[in-house]
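Chemist: could you look at this predicted model? Sequence included:
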Amino acid sequence: MSRSPDLFPRRNPARRTRGVALITVLSLVVIVSLILVAFVAAMRIERTASYSYSQSITAEYVGVGGLRRIVAELQNEMGKDSAPLLDYPGKPVYTNVSSTNIMPQYVGTNADMSNLVKISTTTPPYAGTLSSGRLVASSVNTSIAAANGRFVDTNRWNLPQLGRFPGATNTPNWILMTRSGVTDGGSGGFGTTGNTLNNSSPGNTNFVIGRFAYAIYDTGGLLDITQAGYPTTLSPSDLQEIKGVLPGTSLSDTNLAIDVQKLIAWRNAATRSGYLQYVTNFLATNAGQTVYPGDNTFLSRQDLIKAAKDQIAGLTTNALPNLTTFSRDRNAPSWGPMFNASDLGGTNAALYAYRNNAGISNSSPFTAANRNPNRLLPGVRFGSANTLTNYTSTGSAETFSVQAGDPVVQRRFPLSRLAWVGPNGPDGASPSAIRACFGLSWGPSADPNLPGVNVWKYEELTAQSTIKTLDQVASEGRAPNFFELLQAAILRGSLGVNGNAGITSGTSYKLSIHQSFPAFQLLRMGAAAIDQADADSYPTVIEYQQSGSPWQACGVESLPGIISVTPVLGVPYSSPQTEGETSATAAVYLSFNLWNPHRTTPASIPELRIRVRGSVGVYNMHGDPSVLTSTLGSKSEPGFSADLDEAIELSVAARTGFTTPSTLMVSDLQGTKPVSTSPSNFDEGEWVEAYPLGMSLTTNIAALRLHDFPYKLGLNSVITTDRFQSTKVTLGYNSVSPFNAVMEFKSPSGAWIPYQFATGMNNELTWFSSFGGNFSIVSANYRSDKKSSFANFVSYLGGTYPAGWTYNTDSGAISHRFNETDPWTSPPSTGTVYLEQCNTWDRSLIFASNDPRSTRFNAWTFTRRGSASILATQNMILWSSTNNATPLEKGYGGDSSFVQQKPAIFGTSYLPAQLARNNYGSDTAISSTSNTVTRTGAGTDTSYTDNDGLRRTADSGLFVDTSAASGNPFERALDKPVILNRPFRSVGELGFVFRDNPWRTADFFSSKSADSALLDVFTVQDSTERVVSGRVNLNTRNASVLKALLTDAVIDPVSNTTLSASDAETLAGTITQFTSTNKIANKSDLANAVSPFLSPATGPTLSTNFTSLDNQNLKLRREAFVRALIDTTQTRTWNLMIDIIAQSGRYGPNANALDKFIVESERRYWLHVAIDRFTGEVLDQKLEVVTE
């Protein structure tokens, strides 16, 4: 049977249409669903990305905001103990800066990390009497895991490679950031309502949006590796030219772990072959922040770390704790007086309370006519806006603007400008540049003795003939000049010391009147600085108007000067007097002792001559009235007065001679040698070869011979004690014709110009006037008090003495009939004549100078006598270790029987050679605060105090042994001063500059130094930028850094002796030991504080910081560490690196503890920032985004 067709479907068109539609609809639904799913997924991805981005932005805000708060806290810390000066809005000046607050307070540091300054911790970042820091961290350490497991371990904190945290507990804590600011979380609490830390309600300002933690490092105490180091192929002489700046730093120390050659090859790829020129020309004028084309540099600390890890440029990671790539300093001084005179044992007079007066200009104890020159330099400011002109090293001008409240000292003064003041006018700069920078103009002298002769003239004086103070400069709207800065930097109480203080009239008053004027002394110091830095030996002469008179302040070159004038009277050997004669004719001479007291050989020596001007009176009670018709003196004695103007040139050899004090000899004269003839006119003198000395038949001495002096020796005349020394020679006998012996040089223009005077300076008021002494003379007479007969005798100049006379070469005594008993104490009955001192060349009266360079205390008279060596006294060696028997153990001089005239401030016993020390025999003079000995001195020590009552040590004052040659510039070359005759390579070389006190150069070595501020005011760098780089903070705790700066520094520029690495290491360790408890507030403290710390006792006591007594006690060598550090260091600017880790996030609704923070994003920054400690100004900053 067949199947039925109803068992299979049949075709139905309507039903097929409906099925297709259903399938289409279902497909569309699937597609739409897929699109919706994809959209939702995309939205979720975008939402996640947007949330992550927003959180990263929040983390950035937290980080940047945190940095701003940290910097603000550092600025606030500067006023924690004393509010700043706010007399100019927005321009604060902190006047309370001292060794206790010059650096940021250390908070949260540890012994293992010398560079670490602060971390965020539960302790306030600073604490003071006025305020304490508010950036206090929570109790949650960064090593504690957050709610979602995030934490910061020590390895991450060690990333800067500036030290390693010893453990997690030493790392920073978190500071919470809320909508309204920062908090430690201690008072916020948790909860879903109220002002809690985790309540996200829009009105809750306490809601936490992030947190941050930080560590602050002192990178100012590190070597800026973008500049430090030099090629090992650099010659020693080239190295010394750059040793005073950071590129001259030695990187050879193994502790630094640097391959110097590889470093220089990479960093100085284009400049290593001409490294000296690169440093002195390019770096010196570009503030060290510009990269020379073709060279390489490290752009950031991360760049430096990567190079060290990859061992590029000779670096290893071991070197990194000593290195930085960011160093800045405000190129302006910050000095202010650090002590009152009374603090160091000086006077308590208000005028010399230097520290107390630092903010005072012309109020009590000062006046408008007598202003305070020694101010806190950042505190002397312009009162209004001005446009200043600055000058580059080439003399070109550039202008910049200053506003009211800006400091008047905008830049340190570059010493390279000294080269502009040439011996024949402007040299390398325009007259306007020199006038602006020095106050000098080149023009005709107003001195009538120099008609038409051009000299340098100082033009910026007050109505009182004083140098203007900085506040007076500010009122004129200009920059201070060189001499105004000198005045600001040198304590006024050390200037203007007058050897005849208290005398108001008469000869002594006139002789020393110039000594009282600080302007004269400052101009002399400035001229001496110019002469140190120039290559020639033409002394710089600066003329200024002192109360209407043209006074000239002369510089100091390595040239001979007059150290004594010696009148000599005696009967010539060619016409000897015979026993019993009643008349005799004596020759009269003026001889001269010259000395170049310097250790160095002069360069480019000019022609020199000695010139004698003025009147000389010669008279005696036994003068023959039939020939000597004039009567002189108070007793109307027969005599004559000569009015001289005689000059004679020195030979070429003599210009470089006189390295020891020596009498002028015929061989020292230029041209035809003179003969010994007497001038026919009483009013004249003639240069001659003098008659022989003592028992010798030849002298070769060149002297100025006056008219012969005839004696009339009466047989019955009575000789009393006052008559046996009655022959008198008076210099400047005629008051209208004062006397002086002058050294002159021939200028490049051909004019003869004075540079040194036997006494005083060019103004004739300061010359010898009625200044004389007595000589021995004996004649036939009957001494009534002793009933003894005396033979006729006038002292001989040479040849054989008359019969019956003998000469004792040891004592210098002359006696008759071989009896050497002194008749004045025990006269014999046989009629013996005895002269304790005879009037020969070797035993005569001298008009002496203590130091031929000085115009101070240099008018005194001394009779050469006793057991002193004839040669030593003839040559004017005031102090000798081989001729030091009593009473000469401290040099020539003594009481009134030896010294006829002297400066009034000294006591009864005057031993002027001791002024080379001025230490009153103390071996702690460098550091002692004792000034109990009065200025007039006592006993056998000669010493003086300055006007502020401080006894300041002279250059040889660290020696105390009077029997040795050491510490005696009259005898030992090492103790003599130095003239560089080249540009300064370090500001510390200003320590070679003579300051016009006998045997005192600028003091950079003692606690009482009045000159140490010079170290901060001047610079050897030519950059005129406001901010410079490449200087290390002196308060560094890295001894290796100081060792690098000190190694190979020259300790003696004459012998070119340098500081060894081991010696540098010792000094560096001691200095860091000092700064660990006594911070250095200003670079001047290297002199006032650090140097005395290196060896508080000197003399025979050798400190372990020095390898020899000479290295310790010689001023020139002791100051070597100052010269090495002063231009490579600073104290004013905080150079810090802030390492901050910032996290955005929140506390969840259920959070109940500070460690339950949910981290959502993180940023890390390293901010390099330089902050001026005296103003709080951020000088520069550089931000690194850290990639980990």
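Modeler: Thanks, I have it. Because the structure is a prediction, the values reported are computed rather than measured.

Chemist: from here on, just use CA atoms for contacts and neighbour counts.
Modeler: Noted.

Chemist: now do the contacts for residue 664.
Modeler: With contacts defined as Cα atoms under 8 Å, 6 or more residues apart in numbering, the neighbours of residue 664 are 591-594, 701-703.

Chemist: can you count the residues close to residue 83?
Modeler: Look at residue 83: counted by other Cα atoms under 10 Å, it has 16 neighbours.

Chemist: now residue 259
Modeler: Burial measure for residue 259: 18 neighbouring residues, criterion other Cα under 10 Å.

Chemist: not counting sequence-adjacent ones, nearest residue to it?
Modeler: Sequence neighbours aside, residue 314 is the residue nearest to residue 259 in space, at 4.4 Å (criterion: Cα to Cα, 6 or more residues apart in numbering).

Chemist: same question for residue 451.
Modeler: If the residues on either side of it in the chain are set aside, residue 451 comes closest to residue 445, at 6.7 Å by Cα to Cα, 6+ apart.

Chemist: tally of neighbours for the one you found?
Modeler: Other residues near residue 445 come to 21 when the count uses other Cα under 10 Å.

Chemist: just residue 330 next, same as before
Modeler: Other residues near residue 330 come to 25 when the count uses other Cα under 10 Å.

Chemist: and if you look at residue 757?
Modeler: Other residues close to residue 757 by other Cα under 10 Å number 25.

Chemist: let me see the contact set for residue 590.
Modeler: Taking Cα under 8 Å, 6+ apart as the definition of contact, the neighbours of residue 590 are 565-568, 703-706.

Chemist: swap in 6 Å and give it another go.
Modeler: Each residue near residue 590 by Cα atoms under 6 Å, 6 or more residues apart in numbering is listed here: 566-567, 703-704.

Chemist: return a selection command, for use in ChimeraX, containing the buried ones of those.
Modeler: If you want just the buried ones from those in ChimeraX, going by 16 or more other Cα atoms under 10 Å, the selection is:
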select :566,567,703,704
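
Chemist: what is the nearest of the contacts of residue 590 to residue 146?
Modeler: Sorting the contacts of residue 590 by distance to residue 146 puts residue 566 at the head of the list, at 94.1 Å, by Cα to Cα.

Chemist: ok, the residue lying closest to that closest one once chain neighbours are set aside to residue 641 distance?
Modeler: The spatial neighbour of residue 566 that comes closest, neighbours along the chain excluded (Cα to Cα, 6+ apart), is residue 846 at 4.5 Å. Separation of residue 846 from residue 641 (Cα to Cα, to the nearest Å) stands at 19 Å.

Chemist: put this beside the first:
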Amino acid sequence: MDSLHKVSSQRERAAALIIVLAFVVLVTALAVAYFSRATSDRPVAHASFNQSKADLLVASAMDNIIGDLRQEITNGSTATTTNGTTIYIPNSAANMIPQRSGNAAGVPNLIRLSVRSDSLSGNPAPGSRASAVNSTTDVSANGRFVTSTRWNTHYLVPKKNTGTDDSIPIDAFTNATPDWVFVTNQGATVITSPSNSVMGRYAYAIYDEGSLLDMNVAGYPTGTTAIQSGRKGSIAFADLTALGNYPIPNGSGGAYQVDKLVGWRNYATTQPTNTFPNSNFAANFQSDATRAAAYFTSIINNASGFLSTNTTTWAVSSNALRTDQSFVNRQELLAFRGSTQFSSNALQYLGTSSRGTNSPSFSPSTPAGSTIDYATLASTSTAVNPNFLLRTVSTSFTRFDGTTAVVGEPLVKTRFPLSRLAWITYKGPSALRTLPPQSPTLPTTDSNYDMWALQWLYGISASYLQAGTAANIKACFGLTFPTGGSAGSPWTYTNPAGTSAASAIMRLDQVAAAAREPDFFELLQAAILSGSLGQNTGGGVTGGNVFPDVHMSNTTHHILTIGACIIDQASPGSIPTRIQFNPSGTVWTAYGVKNLPYITQLYPIAGTSPNDSTKWATYLLFQLWNPHQNAGASTSSVRLRVDGAIGIFTGGNGQTWTAGATPQLTATWQSVILNSAYSFSTVAPLNTVSTTNAGPAPGPATGGTFVVLAAPVP
């Protein structure tokens, strides 16, 4: 029994030893693995730590650079707080843009560099705090430097080698690359010798992308008509094939680069064929006019200022559903160029982030010699010509586009779309007009020619014309058309909230108090210097060698006339727009101007009446002229119609007209038809040749009609 026990004990001890050795091996392996991992993680952690330090330095550098730009704005402006919002108004025109420093010749986009002995002194722009150590030519102790080619990897600087795709900049920039700004425990500091207090360094160049073409918007495809692209109301109609010395081609030979751009960018809207970036991508632009039409429609109906991508989707296949696309940053634009291979030299003109809200920031300046200090008055609360940024929303309301006007934001948040001018026609709101089909082509004498031309010559969509309702026109223009009005009936200016003819046009501060957006005429009044409006002829209300100019002295009449002329220049019709208002109890009418002859002179001729030798007769001779440069060779279907009254003195010289006296001659829409063979492109009188329906001489004894002038009585 003892022998068996001893044998078992030895075996147990041997097993225990093996187990212990196994644990030792396992622990050793774990220790080795731990120390091995720790050894490998140490450089990673060290690199991460250094990267964090570098990121902090970069963030601090950006804060310094942006802070300097903000300080420049503050130093060069006068701060005004309105409704809790601070507006900075430049003290001079020079302070409206950043000051330049260290600029290389031939680099127009460059604003400033970090440069030694900076000329900027803080009035208003602070200097860059750079030391006399260049980032390119002064190599660091570890052999590092930044080449001029690397400085131009964004291609914003013109290239030296225009025949290659490298980013080597022109020599002027290579010889003036940025200097280093050293950061110590005291911040960015100019140093003159090596210092242990330096924690890092940075160098920078600031470029202006605001003057570049935004490639998220610019460029239109094949199939866009000259009428559509000629509008130039949007950067979308910028002609990329005329881009300086390095145009982006869009022609034969497979080089339809602009079509590829539009096809990629406006993918769901235009539905391009084939696959990007193949040479035949978006080839359907060259054969299917509906693709360009879809692009045009999307542009004129864009209401977001291109600040977001159109969310329209298109199923290119059963497994793919895509929207329009955009370049999120410049790197994506560079990658796109690499795929399509248009000239890299064009990149100096192209950007991706120059879009804005189009919020007007107009503030008048004082013209030389003016007795009115518009610049100072612009900051007052009741200025007719205010600083637009100081006119803010004081009471929330719903804007025309459906968004909510937030208290404190600019009252005029976007530009007024001039495409809305198409809503106003000679027969009332466009929404109530007949919209003719494209075929047949209507003659200019057709009563609906203007609506046909707006659609099929000028590219205004039917849906947009149908949006020209009476309510929308009143909201945007403050105009109403008489119920049941006929061709040529006058519009009435009431303002958007009025119910009858207005006596004046509101200022923007009054509009803000009314909690609404300004209408077309209110914007005109705010932008046109008040001293240039309502001017009489220099001789007083009735003075000088002219007819009485009571109407000419009224600023509201002048603004409405300017607005009517703008409406008429946008309309393809031939009947001038009339706009009525009520300045002081009597309705006045402002008239637009069409490409037609107008009365330039009026001659009175008097003598013995050919009807009765015992009486005196007076004739008024009219002289006409079409002042337009593109006056037609003939005048078609034009009728000269007169309205008003003339008082004729019955006594000798020195007689004055008694206000309120009954005039001797009153015209009530008497008319004469002009001969269509006459254009009146030069000044010419009305006579039996230039008119067709004047009555025979001597005319009725009561007068009041257009007749042939009787031969003088001997």
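Modeler: Sure, I can see it. Treat the numbers as computed from the prediction; the structure is a model and nothing was measured.

Chemist: TM-score for the pair, please.
Modeler: Both chains were compared after superposition, and using TM-score structural alignment, normalised by the length of structure 2 their TM-score is 0.72; 608 aligned residues with a Cα RMSD of 4.6 Å.

Chemist: would you mind measuring from the residue mapped onto residue 491 of structure 1 from structure 2 to residue 387 of structure 2?
Modeler: Under the alignment defined by TM-score structural alignment, residue 491 of structure 1 corresponds to residue 529 in structure 2. Look at residue 529 of structure 2 and residue 387 of structure 2: by Cα to Cα, they are 12 Å apart.

Chemist: more neighbours, those two?
Modeler: Neighbours per residue, other Cα under 10 Å: of residue 529 of structure 2 and residue 387, the larger number sits with residue 387, 25 against 18.

Chemist: contacts only, for that one.
Modeler: Remark: with contacts taken as Cα under 6 Å, 6+ apart, residue 387 of structure 2 is in contact with 362-363, 378.

Chemist: of those, which belong to strands?
Modeler: Assigned to strands by DSSP state E, none of the contacts of residue 387 of structure 2 qualify.

Chemist: counterpart of residue 81 of structure 2 in structure 1?
Modeler: Alignment note: residue 81 of structure 2 maps to residue 86 in structure 1; criterion TM-score structural alignment.

Chemist: following element in sequence after the helix or strand hosting residue 671 of structure 2, please.
Modeler: Mapping residue 671 of structure 2 onto the secondary structure by DSSP states H and E places it in strand 665-673. Downstream of strand 665-673 of structure 2, the next assigned helix or strand under DSSP H and E is strand 684-685.

Chemist: strands of the stretch 251-400 of structure 1, residue ranges please.
Modeler: Listed in chain order, the strands of the stretch 251-400 of structure 1 (DSSP state E, counting those that start in this stretch) span residues 323-324, 329-330, 386-391, 397-402.

Chemist: quick check: the helix or strand just after the last one compared with structure 2, mean distance?
Modeler: Beyond strand 397-402 of structure 1 on the C-terminal side, the first helix or strand identified by DSSP H and E is strand 413-414. Following superposition, strand 413-414 of structure 1 is found to deviate from structure 2 by 1.3 Å on average (mean Cα distance after the TM-score superposition for structure 1).

Chemist: residues in structure 2 aligned with strand 413-414 of structure 1?
Modeler: In the comparison with structure 2, strand 413-414 of structure 1 aligns to the range 416-417 (TM-score structural alignment).

Chemist: please apply the same query to stretch 1147-1154 of structure 1.
Modeler: With the alignment judged by TM-score structural alignment, no segment of structure 2 is matched to stretch 1147-1154 of structure 1.

Chemist: could you measure from the spatially most central residue of structure 2 over to residue 306 of structure 2?
Modeler: Within structure 2, the residue whose C-alpha comes closest to the C-alpha centroid is residue 358; the distance, by Cα atoms, centre = their mean, is 5.9 Å. Distance of residue 358 of structure 2 to residue 306 of structure 2, computed by Cα to Cα: 10 Å.

Chemist: overlap in contacts of these two?
Modeler: Counting by Cα under 6 Å, 6+ apart, nothing touches both residue 358 of structure 2 and residue 306.

Chemist: report the mean deviation for stretch 46-64 of structure 1 after fitting onto structure 2.
Modeler: Mean for stretch 46-64 of structure 1 is 3.4 Å (mean Cα distance after the TM-score superposition for structure 1).

Chemist: which residues sit against that stretch?
Modeler: Taking contacts as Cα under 6 Å, 6+ apart, the residues outside stretch 46-64 of structure 1 that touch it are 1142-1144, 1161-1163.

Chemist: change it to 10 Å
Modeler: The contact list for stretch 46-64 of structure 1, computed with Cα atoms under 10 Å, 6 or more residues apart in numbering, reads 40-45, 65-70, 176-178, 181-182, 209-214, 1140-1145, 1159-1165, 1167, 1183.

Chemist: after the lengthiest helix in structure 2, which helix or strand is next? Please name it.
Modeler: Assignment by DSSP state H gives helix 2-75 as the longest helix of structure 2. Under the assignment DSSP H and E, the closest C-terminal helix or strand after helix 2-75 of structure 2 is strand 77-82.

Chemist: how much does that following strand stray from structure 1?
Modeler: Compared with structure 1 after fitting, strand 77-82 of structure 2 deviates on average by 3.1 Å (mean Cα distance after the TM-score superposition for structure 1).
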